[in-house]
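Trainee: with the input below, show me the fold.
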Amino acid sequence: MTVAQEQVAVERENGVMVITIDRPAVRNAIDYDTAQALSAAFDELDATPSLSVAVITGSNGTFSAGMDLKAFAAGGKLPRSERGFAGIVRQPPRTPVIAAVEGAAMGGGFEIVLACDLVVAAQDAVFGLPEVRLGQCASGGGLLRLPRRIPYHRAMELILTGERLGAEAAERLGLITRLTPPGGALAEARHLAERIAANGPLAVAASKRVVVESQDWPSSEAFDRQAAIVDPVRNSADAREGAVAFSKKRAPVWQRE
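Mentor: Coordinates of the predicted model:
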């Protein structure tokens, strides 16, 4: 087992990949090896047809403290891959990803959360972009994504002050998909992932693609661009299977074609 494999645990079951950042001694901070392992997991996720969704979480009651500044200061490489910081922020996977957050998701840890498609968090979880307090900028997607997730002025307050945001406040702002009692985030995220994995995999992937890519589409082209993505799904064997299964009141058997 390599160092990277020790720092990132990966499980695969029933169409769901669960990725756990496992560096509790440093609050699951991300160093170069961890970023490479995360990137490899997301590459596998996108390359494996039998996987429909992923959950990313942290071990020992903490999501992630962000970049491992001590490792970098000691001469380590920047914790990124071609996918960006933590192997996700610049190029998230095409497959949906759910963040399961216990404890703190700070700095780059929060940016990992923002790169995910859904967020399940414990009631005592906290989020923040404290980079300005260190004379830095949240350049791993925090400045780009947070104002698209919550109201502009609230996002600017969090970005410019570096203050923390509690989970209950984050839920009120629409940042969190589901809120759980402490210790329950991963179980709830697994449950949500299983519900997604039960759906047509081609439809799930295409739906995410349209939502993500359409943010930059001119309104005059939106329906035509959407059609190029969803029409192959509409004409697929899985679409026919979904209709037959519905009419016969049975569970569909997806062929991913």
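
Trainee: from here on, contacts and neighbour counts on C-alpha atoms
Mentor: Fine.

Trainee: Q226 contacts V210, doesn't it?
Mentor: Yes: assessed by C-alpha atoms under 8 Å, Q226 is found in contact with V210 at 6.3 Å.

Trainee: this one as well, want them side by side:
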Amino acid sequence: MTGTVELYFPPPHSEQLLVSFPAEHVMMLTLNRPQSRNAMTLQMQKDLETLLDWFSEESALCLDRVVILTGAGKLFCAGADLIEWNKDQQSGKSEEQERVASSRNGFGSISRRQLIKPIIAAVNGGAHGGGTEIVLNCDIVVAGEDAKFALPEVKRGVVAAAGGIPRISQISGHHVWLLC
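Mentor: Presented below is the predicted three-dimensional model:
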């Protein structure tokens, strides 16, 4: 898991994220729910936030320069886990959903994160909804030939405000908005 890296503290455990160090100065986080198209559960978002905080603070990684975020299986990330979301809505647990979505770091713990070290999205297959929002908020995107990006929220009457629309306006520039 850690290759030649000697850590002061091991990375926080997550059943939904794999942590590896594939090269010197590189930490890779793999969204590991391929059976659910790597849809982000509340726990997965919390774990991602905890791991990124750990990466920022771990003394042994002070020289590590980059985080690579990728997905296991055929898709990068299908966005929020809508099955979990619907269950929480029906059971009255929607305040937990809202708390995570409005957390200090935003959806997927990336859209409002103030990380000094860059995050690279290695996109395999699709990045839909929140998956696209995560990609938009990474510093560098490396996309495979099969990569597809979508913000399908509009089909459900929802705005991609957890990191998609604000970031598109920042990175695309005024001239793109004039075309709309």
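
Trainee: for the stretch 101-250 of structure 1, what spans make up the helices?
Mentor: 108-114, 142-149, 152-161, 167-172, 185-197, 201-213, 222-234, 237-248 (DSSP state H, counting those that start in this stretch).

Trainee: what's the match for A121 of structure 2 in structure 1?
Mentor: Under the alignment (TM-score structural alignment), A121 of structure 2 pairs with A99 in structure 1.

Trainee: how close does that match get to R178 of structure 1?
Mentor: Separation of A99 of structure 1 from R178 of structure 1 (C-alpha to C-alpha, to the nearest Å): 11 Å.

Trainee: need the residues touching each of the two.
Mentor: Both A99 of structure 1 and R178 are in contact with V119, V120, A121, where contact means C-alpha atoms under 8 Å, 6 or more residues apart in numbering.

Trainee: next up, the contacts around F127 of structure 1.
Mentor: Taking C-alpha under 8 Å, 6+ apart, one finds A104, A105, M106, F110, R164, L165, G166, A167 in contact with F127 of structure 1.

Trainee: for A99 and R178 of structure 1, work out which one has more neighbours and name it.
Mentor: Taking other C-alpha atoms under 10 Å, A99 of structure 1 and R178 do not tie; A99 has more neighbours (29 against 19).

Trainee: what about the host helix or strand of the more buried one, how far off from structure 2?
Mentor: A99 of structure 1 is part of strand 97-101, with elements assigned from DSSP states H and E. In the superposition against structure 2, strand 97-101 of structure 1 averages 0.4 Å from its aligned positions (mean C-alpha distance after the TM-score superposition for structure 1).

Trainee: biggest helix in structure 2 by residues?
Mentor: Counting by DSSP state H, the longest helix found in structure 2 is helix 42-57.

Trainee: which part of structure 1 matches that helix?
Mentor: Using TM-score structural alignment, helix 42-57 of structure 2 pairs with 32-47 in structure 1.

Trainee: in the matching stretch, what's buried?
Mentor: Of all the residues in stretch 32-47 of structure 1, those buried under the rule 16 or more other C-alpha atoms under 10 Å are 32-39, 41-43, 45-46.

Trainee: same deal with stretch 24-39 of structure 2?
Mentor: Those would be V26, M27, M28, L29, T30, L31, N32, R33, P34, R37, N38, A39, for stretch 24-39 of structure 2 by 16+ other C-alpha under 10 Å.
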